[in-house]
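In: Predicted coordinates and the sequence they were generated for:
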Amino acid sequence: MRPQKVMDAEIFKGLGTVLRARGYDGASLNELASATGLKKASLYHRFPGGKQEMTAAVLTHLGQWVEEHIFNPLSDENMAPKERVINGIAGIKELYNGGREICIFRALSMESGLELFHKQISDGMRQWINAFKNVGISFHLTPKVAEERAIETLVKIQGSLVVSKGLNDLSVFENALEQIEDYYLKM
C-alpha cells in the first residue's frame, strides 16, 4: 500500500477553506481538489459520496476540534468558571484565526447547503448554546437566564465575524470576545 502523500488534517483544512469561502453551492470540485493538493480522482477515492461527503466530513472534523478546544474547556468542572471562560475564548480565537475565518455554519446556511446539512448546523449551534449555558449556570445564573445569555453570546460571536469581514476590521471580533469574556468574568 502506498503511503498517503497528503495527510487528513491538510485535506480537511483545504476543504474547509474552500467551503468557508464559497459555501456548498459555490465550491467547485476543481477548487476543492486544488485546496487539498489532490487530484479530483484521489479526492473521489477518499470521498466517494462527492462534495456532500466531503462537506459532512469537514463538519465532523471541525465539530471534533471545537469539542476538544472550546466545549471541553468550557465544561471542565475541575477548573474555576473564570478559567473555563478564558480557555474557551482562547479556543474561539484560534478557531476563527482572530476573526479572519468565516464560520462554516454561516457559509453552509445558504441554499442547498442548509437543506443538506441543517441537522448538523442546528445541532452544532445547540452545542455552542449548551456549552455557554453551562458556564452561566456555574456562575449561578438561573438556567433560563444562562440560556438567554448563551444565545446572546453565540449571536455576538457570529455577528462580529460578519461585521469584521464587512468592515475589514478584526478589532470588531476581538472586541466582541473581550465583551463576552468581561460579562462572564465580572459576575
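Out: Structure's in. What do you need?
In: CA only for contacts and neighbour counts going forward, please
Out: Will do.
In: from the middle of its chain, how far away would stretch 126-142 be?
Out: 18 Å (Cα atoms, centre = their mean, to the nearest Å).
In: Over to stretch 68-87?
Out: Counting by Cα atoms, centre = their mean, stretch 68-87 comes out at 17 Å from the chain centroid.
In: Could you pull out the buried residues of it?
Out: H69, I70, F71, P73, L74, S75, P81, K82, R84, V85, I86, N87 (16 or more other Cα atoms under 10 Å).
In: and what of stretch 24-31?
Out: Across stretch 24-31, burial judged by 16+ other Cα under 10 Å covers Y24, A27, L29, E31.
In: contact partners of it?
Out: V18, L19, K40, K51, T55, A107, L108, E111, S112, G113 (Cα atoms under 8 Å, 6 or more residues apart in numbering).
In: Second structure for comparison follows:
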Amino acid sequence: MRPVKVEEKQLIEGLNRVFREKGYEGASLNELAESTGLKKASLYHRFPEGKKEIGLAVLSFSSEWLQENLYRILNDENIPVSERLEQSLSKISDLYDKGRETCILRALSMEAGMQIFGKEIKEEMNNWISNFTKLGIDFGFDKQEAEAKAKETLIKIQGSLVVSNVMSDTTIFISTLESIKNLYNN
C-alpha cells in the first residue's frame, strides 16, 4: 500500500486546527496525525523532532499567512490608509472565522507551550504591533500614540476572541473590530 500524500497547506491546517482546539499540552500525536490523514509514523517521518517541531511549523505557517494577508496590506501605501485598516480587519475576521476560532498564538502560549514557543510568539506579537504602529503613523499619529493604538488593537483582538469564545457570542468580536476602526479614525 502506498503512503498517503498530503499537501503541505492541508497538513498544516489540520495541525493548526488541533492546536487551536486543544492547545499544545492537550493535543496528542494521535489527534495531530488523524487531523492530517496521516499515520503517526508518517507524521514522525515529516516531523522527526515530534510535537515541538509540529508546533514550530504551525507557527511558521501562521507567520507567513499574516505577512502575506495582513502585514502586506497594512504597509501598502498604494492603498488609502482607511482602506488598509478596513481590509486588514476583514482579513482578521476571516482568520478567526468572525470570532469563532482561537488564536494559534494564544493556544500555543498556554501551559508548557509558552516555555517552548515563547520567543516565536513574542516575535509575532511584536510584528503585529510594529505593523499596526506603521498604520497609525500613516493615519497621522505620532510614533508613541501610534504604538499605543497598535498595542490596544492587539489587546482588543485577543481579548475579544477569548470573551467571544467563552460567551459563545461572536458579536463581541465583530463589535470589537468596529471599535478598532473608531480607534484609528478619531
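Out: Arrived safely. Worth saying up front: this structure is predicted, and the values here are computed from it rather than measured.
In: about what we covered before: switch the contacts of stretch 24-31 of the first structure over to TSV; also include distance to N168 of the first structure, neighbour count and secondary structure.
Out: Formatted as TSV, those follow (distance: Cα to Cα, whole Å; neighbours: other Cα atoms under 10 Å; DSSP: H, G, I helix; E, B strand; the rest coil):
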residue	distance to N168 of the first structure	neighbour count	secondary structure
V18	19	23	helix
L19	20	28	helix
K40	33	17	helix
K51	30	20	helix
T55	27	24	helix
A107	18	19	helix
L108	21	24	helix
E111	26	11	helix
S112	28	13	helix
G113	26	21	helix
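In: Can you pick out the most distant pair from those residues?
Out: The span of the contacts of stretch 24-31 of the first structure, defined through Cα to Cα, is set by K40 and E111 at 24.3 Å.
In: check the fit of the helix or strand A33 of the first structure falls within onto the second structure and give the mean distance.
Out: Take DSSP states H and E as the rule and A33 of the first structure turns out to sit in helix 29-36. Here helix 29-36 of the first structure, set against the second structure after superposition, deviates by a mean of 0.5 Å using mean Cα distance after the TM-score superposition for the first structure.
In: in the second structure, which spans are helices?
Out: Along the second structure, counting by DSSP state H, helices occupy 8-26, 29-36, 40-46, 51-66, 72-75, 81-95, 104-109, 113-139, 143-167, 170-185.
In: Please identify the most buried of these.
Out: Highest mean neighbour count of the helices of the second structure: helix 104-109, a mean of 22 (counted as mean count of other Cα atoms under 10 Å).
In: Return the residues in contact with the nearest residue to K165 of the first structure once chain neighbours are set aside.
Out: Leaving out its chain neighbours, the residue that sits closest to K165 of the first structure by Cα to Cα, 6 or more residues apart in numbering is R100, at 7.5 Å. Going by Cα under 8 Å, 6+ apart, R100 of the first structure touches L161, K165, L170.
In: returning to that earlier point: select, out of the helices of the second structure, the one closest to R2 of the second structure.
Out: Across those, R2 of the second structure has its closest neighbour in helix 40-46 (11.7 Å, Cα to Cα).
In: Now do the closest one: everything it contacts.
Out: L29, N30, A33, E34, G50.
In: Give me the mean distance between it and the first structure.
Out: Once fitted to the first structure, helix 40-46 of the second structure is off its aligned match by 0.7 Å on average (mean Cα distance after the TM-score superposition for the first structure).
In: In the first structure, point out the residues matching that helix.
Out: Mapped onto the first structure using TM-score structural alignment, helix 40-46 of the second structure spans residues 40-46.
In: From the chain's centroid, how far away is that stretch?
Out: On Cα atoms, centre = their mean, the centre of stretch 40-46 of the first structure falls 25 Å from the chain's centre.
In: With stretch 178-187 of the first structure instead?
Out: Distance, stretch centre to chain centre, for stretch 178-187 of the first structure: 21 Å (Cα atoms, centre = their mean).
In: do stretch 93-112 of the first structure as well
Out: 6 Å.
In: Ok, stretch 141-151 of the first structure next?
Out: Taking Cα atoms, centre = their mean, one finds stretch 141-151 of the first structure lying 21 Å from the centre of the chain it belongs to.
In: Okay then, goodbye and thanks.
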